[in-house]
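Asker: Quick check, what structure comes out for this input:
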Amino acid sequence: MPRTIQRPLPDGWTFPDLHPVLQRVYAARGLSRPGDLELGLQALIPYSSIKGIDTAVQLLVPVVTQQKRLLIVGDFDVDGATSTALAIRALRLLGAQNLDYLVPNRFDFGYGLSPELVEVALTMKPDLIMTVDNGIASHDGVAAAQGAGIPVLVTDHHLAAATLPQADAIVNPNQPGCEFPSKAACGCTVVFYLMLALRAYLQQQQLLAVAPPNMAQLLDLVALATVADVVPLDHNNRILVEQGLRRIRAGHAIAGILALLQVAGRESSRVIAADFGFAVGPRLNAAGRLDDMSLGIECLLTDDPQRALELARLLDDMNKDRRQIEQGMQDEAMRFLQSFDLSGEMPTGLCLYQPDWHQGVIGILASRIKDKVHRPVIALARDDSGCLKGSARSIPGLHMRDALDEVHKKAPHLMKKFGGHAMAAGLTLNEDGLNEFTRLFDQVCSAHLSEAELTQTLETDGALQVADYSLELAHALRWAGPWGQGFPEPQFEGVFTLVQQRVVGERHLKLVLQPQGSDLVIDGIWFNIDTQRWPDYSATQVTCVFQLDVNEFRGRQSVQLMIKDMNSN
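Answerer: The predicted model follows:
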């Protein structure tokens, strides 16, 4: 088990009306005043400080008032799909009718508004192109559209390069000079804010031919995108996620989200943020990974519950196929890593490549291997043009996009393009440069990461008292979120007597545990165990890192520990 450390607590913290454990949890995440717990819409940051939003609104006004034809160019992940669906739904609510979308198939066009995609877009005869969740790096694509007489509005949240595309308007909190405080906004949130600004302008100028719509009805899409895109849950993002979750629990979600929850076996009335990350998000993503994200977007656009369920079932089948493909790739990657275990010379930055790996699954593979070895990982697959497409995942201490930029400056001939965030990025590489790229990437990672940063640790919220293993606290923790990236779900550590262990399913360990020094016995479950380590029938006392959860069986609720890691003492 990795080394565990308790999250540090600041001085002077207190939330006197809360359970002491919940007080401790909030304080460790930087909350220190009552306003930090305010998750109402009135606490949202206003849109007025977003650079470029007024110009963007002016570009969109004719789409509503003159029925100009808008083409939305999306992306093939959950953030891109929800951004596309939200833009169309919001503009329809405002009275627009000539709306269409185009999502680049990752296998044919790759990411973003490329000149090749513009050629396809021109056949659809748009009056305006709007990118969502992409575009900040699409210099050539923007120029190609404008050269054909089509203005371009870029909405994005990815980090900008040294220069910006010469778009007619850019709305991106991460562009230079933007004073919007929440730099962690996902692409769907950027579109949501733009639609709020558009509605306000149309209302002020008395240009609406319909009753002003309540844009809060779109927050289920924003919540899904925020969690699935793994952006940090700062205060603004926590408000958006919580408000979206409340709408879903109240039965006000769109048909597609309800259908995806249904096929995943989740109750919409009890949905939490983790259900987006582990149930809804992967099923939507499967369309973009294996085929065409248009299937996922259609699921999010339909208002027909039966149609939504049919599409959700197709997405569920795709996700099962994705899991099979991913498992095979992961087994190959682990066999490759065993050679480093034997030599004891694991690189600081890992590049993994097999010619037959699936382009759509390398992102998940990179993430899985990163979690196992606690190193920055790039997984690569060959595309139809003979180039290598790479998906990169990082660990704290290394900004992945900046690391790729360093490699590019050392050897500009290697990468055709790259972009992304601190923790995740993508790239296109010339195949004959793989060995040089691998060496340079390892050098850059080694220069930035210390031995301490390469030592995997599990942050916990400390130990629980015996009285804390209660349904009251388990329920309080469940609903005290939303939890996610940068605002992690509480997990604790403790020593237990191992009363019973057995494997259920293929790789899940069912446990009965007794907290040290007590007569209490508690059920536990550990999903996807390392079968080389567990079950260990010689173990009698264990140290566990776990989350306190509620198990429901035949109408009866009981406390259950969700094991995250465990060592025999």
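Asker: Please make it C-alpha for all contacts and neighbour counts, starting now.
Answerer: OK.
Asker: now Arg439, what's its secondary structure?
Answerer: Classification of Arg439 using DSSP: H, G, I helix; E, B strand; the rest coil returns helix.
Asker: Count the neighbours of it for me.
Answerer: 15 (other Cα atoms under 10 Å).
Asker: State the distance from it to Ile378.
Answerer: 12 Å (Cα to Cα, to the nearest Å).
Asker: now swap in Thr14 and tell me
Answerer: In this view, Thr14 and Ile378 are 43 Å apart by Cα to Cα.
Asker: More neighbours: which of the two?
Answerer: The neighbour comparison of Thr14 against Ile378 (other Cα under 10 Å) goes to Ile378, with 30 against 17.
Asker: what sits against the more buried one?
Answerer: Leu350, Cys351, Leu352, Ala366, Gly390, Ser391, Ala392, Arg393 (Cα atoms under 8 Å, 6 or more residues apart in numbering).
Asker: On the three-state scheme, it is what?
Answerer: strand.
Asker: got it, and the one 3 residues further on?
Answerer: Secondary structure, three-state DSSP: Ala381 is strand.
Asker: How many residues are close by it?
Answerer: Counted with other Cα under 10 Å, Ala381 comes out at 24.
Asker: structure for this one too, so we can compare:
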Amino acid sequence: MPRQPTPAAADAPPVRIRRLGEYPTAPANVSALLTRLYAHRGDAAPAVSLEALLPAAGLHGIDAAAALLADQVQRGGRILVVGDYDADGATGSAVALLGLRALGAADVDHLTPSRFHHGYGLSPAVADAAAERRPDLIVTVDNGIASHAGVERAAAHGIPVLITDHHLPGAELPAAAAVVNPNQPGCGFASKHVAGCGVVFYLLAATRAELVRRGWLAAAGAAPARKAPSLASLLDLVALGTVADVVQLDRNNRILVEQGLRRIRAGACRPGLRALLEVAGCRVQDVTARDLGFAAGPRLNAAGRLDDMTLGVECLTTDDPVRAMRLAQRLHQLNGERRELEHGILDEATALVERMAAEQGEVPPVLCVHGPHWHEGVIGIVAARLRERWHRPTVVFADAGDGLLRGSARSTEGLHIRDAIDAVDKREPGLVTRFGGHAMAAGLSLAPALLADFRAALGAEIERQLGGAPTVREILSDGELPAPLLTLHTAAALRRAGPWGKGFAEPVFDGVFAVSHTSIAAERHLKLRVRLDGAPPLEAIGFHLAEHRGSVGEHVRLAYRLDINDYRGLQSPQLVLEHLEPVQ
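Answerer: Have a look, this model is predicted:
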């Protein structure tokens, strides 16, 4: 399923196409093209081998964490996994549950906090709910690094906590029994961008090694009652969580994703993941990282946004294909409801930004908006849409129901949004109630009366960091694709050459094309028939670009991805437009 980019509006920042390299000659064949693409991304070849993964031993604290888990496995202790309500948290919880059971854990359960009743992470309320299940150990997945109060509450109940997380820590770590987080102080693990599901996958590998060392499991080749299981069967879920969380696809993450994609294409994936892809209309045998990010991921996320992510965890862990399909269909339905909510809130938020721009004479340096009836579950998506349209850091707030506003922030390249909020918090203590997150996304809470002050403070901090120059939306291009390579063969090779994603961007090309036909599809999408000298005519589609039809003349400059259009089993090359501009 191709991504549907948000169009540049008339009041959006200017767009600049910047080529990643200039060469005197065009690539002669697909092999030469791929060599050039990898070079543009700072790599010489695709990352595919599991043997090239970074060793688990590089994660600080993993030995102590593995020993804790091994103790519980051997004594038959009750382990409770506390995840997060997004796709990374759900896949990570599923990886933990399936992996621990495969290692021989007799009693493993999960508790996924509600976005609406508990909030994010291991809060005191979640620790109380966990205590009712009388676990011997709580294992957090994709959360916990900021859960000081929750860890203390669990300790008061006599329950140790093992934290696995990848979010940035504060000045002090919670007083947990063990912490595994590549971003904690003193951790030399080279892949700082590993997702939460990847962290727990590494912990399971270390726990398996510890159980082999203790003789509880046998190493490969031996034949006792308990054999060490292969954890590679979990990589389809690791791939989904890694892509859906939009973490940087460094070499280590690309290996994890590619290995997971290979399992999916071979039909060796979990029934729930297969069902999610099928209800989204994806061909499982041809699945790409884009399908995980824009088809399976949003449907899984819909549970945490509108309902209860327990639904998503159950979909990923069930062994029953019939039940998996039933759960996937429910997630598909929730995703449709999420889209409707999103569109309504986006229209209102867009009107607020336009009003602010009219009053101030320019678009503010940060877009910070709130609606009294907005749904908390979709404000992150709305923030991303506003950011795409105006290319400004954006924070969208909704009423949390506890007297506070809960905000979801999205950033632009070059601005670490979590650190910017931290700077505001240090400069004006008490303005922000709590916050956390990454470079490109963060969450926070504050009192409604402080919203205007926060907007001003964050805007000032962003201007300090970025300056007052107008923002330019930049499209990075791999250059012009020569006519002999505008083929179905090239499009298929590009699909196989990934996985592409954040930090290892899917190839975008640009060039000037002759236009022979224009039309509108579904009232919103622009369709073109174009031709490059020396090549047959090609179909091009610009999702949500219908408003640009009037500016298309006989020739047009396009920034595009070369993809495959699969219509009723007939495949043809297709240009998917990222940007177009008229040629005089």
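Asker: Among the contacts of Ile378 of the first structure, which ones are in strands?
Answerer: Leu350, Cys351, Leu352, Gly390, Ser391, Ala392, Arg393 (DSSP state E).
Asker: how about stretch 286-294 of the first structure, aligned to which bit of the second structure?
Answerer: Mapped onto the second structure using TM-score structural alignment, stretch 286-294 of the first structure spans residues 302-310.
Asker: for that stretch, how far is the first residue from the last?
Answerer: So stretch 302-310 of the second structure: terminal residues 11 Å apart, Cα to Cα.
Asker: Which helix runs longest in the second structure?
Answerer: helix 321-360 (DSSP state H).
Asker: gap between it and the chain center?
Answerer: Centroid separation for helix 321-360 of the second structure versus its chain: 17 Å, with Cα atoms, centre = their mean, to the nearest Å.
Asker: What residues of that helix count as buried?
Answerer: Judged by neighbour count (16 or more other Cα atoms under 10 Å), helix 321-360 of the second structure contains these buried residues: 323-325, 327-332, 334-335, 338, 341-342, 345-346, 349-350, 352-353, 356.
Asker: do the same with stretch 37-57 of the first structure
Answerer: So for stretch 37-57 of the first structure, counting by 16+ other Cα under 10 Å, buried means Leu37, Leu39, Ile45, Tyr47, Ile50, Lys51, Gly52, Ile53, Asp54, Ala56, Val57.
Asker: Please apply the same query to stretch 164-174 of the first structure.
Answerer: Pro165, Gln166, Ala167, Asp168, Ala169, Ile170, Val171, Asn172, Pro173, Asn174.
Asker: Look at the counterpart of Leu276 of the second structure in the first structure and give its secondary structure.
Answerer: If you follow Leu276 of the second structure across to the first structure using TM-score structural alignment, you land on Leu260. Classification of Leu260 of the first structure using three-state DSSP returns helix.
Asker: Then Ala27 of the first structure?
Answerer: Quick answer, by three-state DSSP: Ala27 of the first structure is helix.
Asker: Please pull up the equivalent of it in the second structure.
Answerer: Match for Ala27 of the first structure (TM-score structural alignment): Ala39.
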